[in-house]
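[1] The sequence and its predicted three-dimensional model are supplied below.
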Amino acid sequence: MPLSHHDQMTLLKDILNNHQVDCCGSVAECEQLERLVKSLMVNPNIHENIKPILQEVFNYSQNGQYTQHLDFHIESNQENISEWVDQMNIYN
C-alpha cells in the first residue's frame, strides 16, 4: 500500500528530526529524503508554500549523499533543519 502524502510528510519530518537530534545520519537516509521529496513535489495535494522548502531539503539530501563528512554536513544544517520542519508543520 503506497504512503499518503500525509504519511510521506510525517516520514520526511521524522528523518529530519532524527538528523537534528542525533547530529548524524546515513547516506540511505539522505536517499530516502530525496525519494520522498521527489514524490511530494509532484503531488497536487501539497501546499505550494511547502515546495520551496522541499527543494531546500532535496538540495540538503543531495549534498549529504555525496559529502565525505555527512555528520559535519548535518551539524552545519541544524538551523535549516529546524526551520524546514517548523515550516512544514505550518502548512501540513
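    In hand now; what should we look at? In this text the structure is predicted, and so the values were computed from the model without any measurement.
[2] Could you use CA atoms for every contact and neighbour count after this?
    OK.
[3] could you say what helices and strands the helix or strand hosting T10 packs with?
    Following DSSP states H and E, one finds T10 within helix 5-22. Counting contacts by 3 or more C-alpha pairs under 8 Å, 6 or more residues apart in numbering; DSSP states H and E, helix 5-22 is packed against helix 27-41, helix 70-76, helix 78-91.
[4] Please identify which of those helices is closest to M1.
    Closest approach to M1 among the helices and strands packed on helix 5-22 (C-alpha to C-alpha): helix 27-41, 14.9 Å.
[5] For that closest one, which residues meet the burial criterion?
    By neighbour count on 16 or more other C-alpha atoms under 10 Å, the buried set for helix 27-41 is E29, C30, E31, Q32, L33, E34, L36, V37, L40, M41.
[6] Quick check: the closest residue to H6 other than its chain neighbours vs N49, distance?
    Computed as C-alpha to C-alpha, 6 or more residues apart in numbering, the closest residue to H6 that is not its neighbour in sequence is N92, at 7.5 Å. According to C-alpha to C-alpha, to the nearest Å, N92 stands 10 Å off from N49.
[7] here comes the other one, which I'd like you to weigh against the first:
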Amino acid sequence: MPIDYHHQVGLLKDILSEHQSDCCGTVAECEQLERVIKSLMVNTQLDQNVKSVLQDIYTYSQSGVNSSELNDHIQSHQGHLSRWINDIDSFS
C-alpha cells in the first residue's frame, strides 16, 4: 500500500534531518529520497516552488548515491539541508 502525501513529506524531512544532525548517511537513504521524490513529483497539484525544492533534493540524493565519500557530500550540503527542511515545513 503506497504511503500518502503527508507521510512521504514526513519521510523526506526525517531523512534530511538525520543527514543534517548526524552529518552522515547511507546510500540506501539517498535512494529512498529519490523514490519518494519521484512519487511526489507525479502529483499534478504540487506548487512549482515545491517541485523546485524537490528537484534540488533529488539532485543532492543522486550525487550522494554516486559519491565516493558520502559523508563529505552530506557535510558540504549542511546549509542546503537546513533550507530544505525549512522549506518542507512551510509546505507540509
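    Arrived safely, thanks for sending. Remember, it's a predicted structure, so these values are computed and weren't measured experimentally.
[8] Now the TM-score, please.
    The TM-score (TM-score structural alignment, normalised by the length of structure 1) is 0.95; 92 aligned residues with a C-alpha RMSD of 0.9 Å.
[9] ok so, going back, would you mind saying which of the helices and strands packed on helix 5-22 of structure 1 lies nearest Q62 of structure 1?
    Of all those, helix 27-41 comes closest under C-alpha to C-alpha, at 7.1 Å.
[10] What are the contacting residues of the closest one?
    5, 8-9, 12, 15, 46, 51, 54-55, 57-58, 61-62, 64-65, 70 (C-alpha atoms under 8 Å, 6 or more residues apart in numbering).
[11] Is it possible to get JSON lines of the buried residues of helix 27-41 of structure 1 that adds distance to Q20 of structure 1?
    Compiled in JSON lines, those are given as follows (distance: C-alpha to C-alpha, whole Å):
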{"residue": "E29", "distance to Q20 of structure 1": "13"}
{"residue": "C30", "distance to Q20 of structure 1": "13"}
{"residue": "E31", "distance to Q20 of structure 1": "17"}
{"residue": "Q32", "distance to Q20 of structure 1": "16"}
{"residue": "L33", "distance to Q20 of structure 1": "14"}
{"residue": "E34", "distance to Q20 of structure 1": "17"}
{"residue": "L36", "distance to Q20 of structure 1": "18"}
{"residue": "V37", "distance to Q20 of structure 1": "18"}
{"residue": "L40", "distance to Q20 of structure 1": "21"}
{"residue": "M41", "distance to Q20 of structure 1": "23"}
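[12] Most widely separated two among the contacts of helix 27-41 of structure 1?
    I46 and L70 (28.8 Å).
[13] of the two, who's got more company?
    L70 (19 against 16; other C-alpha atoms under 10 Å).
[14] Which residue comes closest to the more buried one once chain neighbours are left out?
    Distances taken as C-alpha to C-alpha, 6+ apart place G64 nearest to L70 of structure 1, at 5.7 Å, with adjacent residues excluded.
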